[in-house]
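*Asks:* Below is the sequence, then the predicted model.
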Amino acid sequence: MPEAPAVGLWNIANILTVIRLLLVPVFTVLLLHDAGHDTSWRLAAAGVFMIASFTDRLDGELARKRGLVTDFGKIADPIADKALMGAALVALSVLGRLWWWVTIVILVRELGITLLRFWVIKYGVIAASRGGKLKTLLQAVAISISVLPLAAVPGLAWLGWISTVIMGAALVVTVVTGADYVVKAIQLRRSARTGAGSTTGAPTEGA
């Protein structure tokens, strides 16, 4: 039986991941320009953020459907995702549109999970849970609404409250899934040490 061809590093899924990483500083500059008062720059920032968020979903689907999963993608994809979300949260807090304690809680969780991922990477990869994907979706929606210059549009300022509610839900899911990831990581390490396990699933998109 012929062996499956090796997956090249520079496939479409990994290229999209790298593009998302490159869009992070672009988005940050656009959002922070003129302290967030320039409507056109805010709209541009929202557009870049939405495009970058879409690549997060697209590269994962392409990697799974076309068999383009690589070790680089397993590590770079969640890092790119967290870099985008982290930059957005910090920028929004700098602009006074998000409480700093919310940003700190989320960043501590994301940094901790990233370090935990490297801690167990030699034992296997923990599959993304539905909660992790929901967390990413809630954060992306809340950030997208917060980045948009809604105050400049009559009748749409109320969406700011919707953003607050969604971000609150994202915060809860973020903490809960973080705790679940810690438990799974410990179980994976223990099972691997006893020779009972290896990987627990697919790439950690949305972890």
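*Replies:* Received it, and whenever you're ready, just let me know what you need. Numbers count the residues shown, from 1 in each chain.
*Asks:* drop to CA atoms for contacts and neighbour counts, all remaining ones
*Replies:* OK.
*Asks:* quick one, helices of the protein?
*Replies:* Using DSSP state H, the helices of the chain run over residues 12-32, 39-65, 71-94, 100-120, 130-147, 159-193.
*Asks:* Out of those helices, which gets nearest to Ala6?
*Replies:* Comparing the helices of the chain against Ala6 with Cα to Cα, the closest turns out to be helix 71-94 (12.2 Å).
*Asks:* buried sites along the closest one?
*Replies:* 73-93 (16 or more other Cα atoms under 10 Å).
*Asks:* Could you name the helices and strands sitting against that helix?
*Replies:* helix 12-32, helix 39-65, helix 100-120, helix 130-147 (3 or more Cα pairs under 8 Å, 6 or more residues apart in numbering; DSSP states H and E).
*Asks:* Not including adjacent chain positions, what is the nearest residue to the spatially most central residue of the chain?
*Replies:* The centre of the chain sits closest to Asp81, judged by Cα atoms, centre = their mean, with a distance of 3.1 Å. Sequence neighbours aside, Asp56 is the residue nearest to Asp81 in space, at 6.7 Å (criterion: Cα to Cα, 6 or more residues apart in numbering).
*Asks:* Below is structure B, check it against A:
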Amino acid sequence: MSTVGPEPAAVPGPEPAAPPSVYNVANLLTLVRILLVPVFVWLLFVDGTGWRVAAFVVFAVASVTDKIDGDLARKYDLVTDFGKIADPIADKALTGAALIGLSVLGELWWWVTAVILAREIGITLLRLVVIRYGVIPASKGGKLKTLLQVVAIGLFLLPGPLDPLRWATMAAAVAVTVVTGVDYVVQAWRLRRAALA
């Protein structure tokens, strides 16, 4: 006679968390930032001090949404594949539009625009190439680079006798942009070497 009793019923584990909906406030702010880019460009090319101040305000609002949507996505677990793609596109579109617009207007040397955009596009492509080996995390230097770029562009957008401050801040932004770009290349090389070892 068997003394083995019935097998205990399996206890169901916790349900896996559903992925966040693409329709969330963080992605909405990213979309707003993208839509503000053509508005900003239009205001930038309209003559008049008032229009220039308006361009600055739109640029500042769009830049602030970058900080807000990232914080919201991380705090409330709203990170989506759409956000991962759209957020850097929105950032590069806003910064690129501002730099190119200022260079077209003759207010910023083209080589400055070329160096910054080459770094931004190059590092974005590099991240995509090495993603099979791992993720290169955003560094404090990268965050400083973004802050300096935004402040420098904002100073160039504002009317008034701010040239020494404008150029000093832009010089710092370019220097940090180049240094962090080199650092990312080194990190990518080390990441690939470690993965293949």
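*Replies:* Right, received. Where do you want to start? Everything quoted here is computed from the prediction, not taken from an experiment.
*Asks:* what's the TM-score here?
*Replies:* The pair, once superposed, lands on a TM-score of 0.87 when counted by TM-score structural alignment, normalised by the length of the second structure; 184 aligned residues with a Cα RMSD of 1.5 Å.
*Asks:* just to revisit the earlier point, now which residue in the second structure aligns to the residue nearest to the centre of the first structure?
*Replies:* Residue pairing (TM-score structural alignment): Asp81 of the first structure is matched to Asp91 of the second structure.
*Asks:* where does that match sit relative to Ala175 of the second structure, distance-wise?
*Replies:* 19 Å (Cα to Cα, to the nearest Å).
*Asks:* likewise Gln149 of the second structure?
*Replies:* Distance from Gln149 of the second structure to Ala175 of the second structure, by Cα to Cα: 11 Å.
*Asks:* The two: which is more packed in?
*Replies:* Using other Cα atoms under 10 Å as the criterion, Gln149 of the second structure and Ala175 rank with Gln149 on top: 23 against 14.
*Asks:* who's in contact with that one?
*Replies:* The contact partners of Gln149 of the second structure, by Cα atoms under 8 Å, 6 or more residues apart in numbering, come to 95, 170, 173-174.
*Asks:* Just send those back as CSV, with distance to Val135 of the second structure too.
*Replies:* Converted to CSV, the contacts of Gln149 of the second structure look like this (distance: Cα to Cα, whole Å):
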residue, distance to Val135 of the second structure
Thr95, 24
Met170, 29
Ala173, 24
Val174, 25
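*Asks:* do you know which of the helices and strands packed on helix 71-94 of the first structure lies nearest Pro5 of the first structure?
*Replies:* Here helix 39-65 is closest among those (Cα to Cα), at 14.6 Å.
*Asks:* mean deviation of the closest one from the second structure?
*Replies:* Its aligned residues in the second structure lie a mean 0.6 Å from helix 39-65 of the first structure after superposition (mean Cα distance after the TM-score superposition for the first structure).
*Asks:* Quick one: distance of that helix to the chain centre.
*Replies:* 11 Å (Cα atoms, centre = their mean, to the nearest Å).
*Asks:* now do stretch 41-56 of the second structure
*Replies:* Using Cα atoms, centre = their mean, the offset of stretch 41-56 of the second structure from its chain centre is 24 Å.
*Asks:* With stretch 76-94 of the second structure instead?
*Replies:* With Cα atoms, centre = their mean, you get 8 Å for stretch 76-94 of the second structure.
*Asks:* do stretch 161-176 of the second structure as well
*Replies:* 21 Å.
*Asks:* residues in contact with the alignment partner in the first structure of Phe82 of the second structure?
*Replies:* For Phe82 of the second structure, the aligned position in the first structure is Phe72, judged by TM-score structural alignment. For Phe72 of the first structure, the contact set (Cα under 8 Å, 6+ apart) comprises 9, 14.
*Asks:* what about Phe72 of the first structure, distance to Gln139 of the first structure?
*Replies:* On the measure of Cα to Cα, Phe72 of the first structure and Gln139 of the first structure end up 24 Å apart.
*Asks:* compared with the first structure, how much does stretch 111-130 of the second structure deviate?
*Replies:* Looks like 1.1 Å for stretch 111-130 of the second structure (mean Cα distance after the TM-score superposition for the first structure).
*Asks:* residues in the first structure aligned with that stretch?
*Replies:* Using TM-score structural alignment, stretch 111-130 of the second structure pairs with 101-120 in the first structure.
*Asks:* What are the buried residues along that stretch?
*Replies:* Going by 16+ other Cα under 10 Å, stretch 101-120 of the first structure has these buried residues: 103, 106-107, 109-110, 113-114, 117, 120.
*Asks:* For it, which outside residues touch it?
*Replies:* So stretch 101-120 of the first structure is contacted by 78-79, 82, 86, 89-90, 93, 125, 171, 174-175, 178, 181-182, 185, 188-189 (Cα under 8 Å, 6+ apart).
*Asks:* switch to 6 Å and redo it
*Replies:* Defining contact as Cα atoms under 6 Å, 6 or more residues apart in numbering, one finds that stretch 101-120 of the first structure is touched by Leu89.
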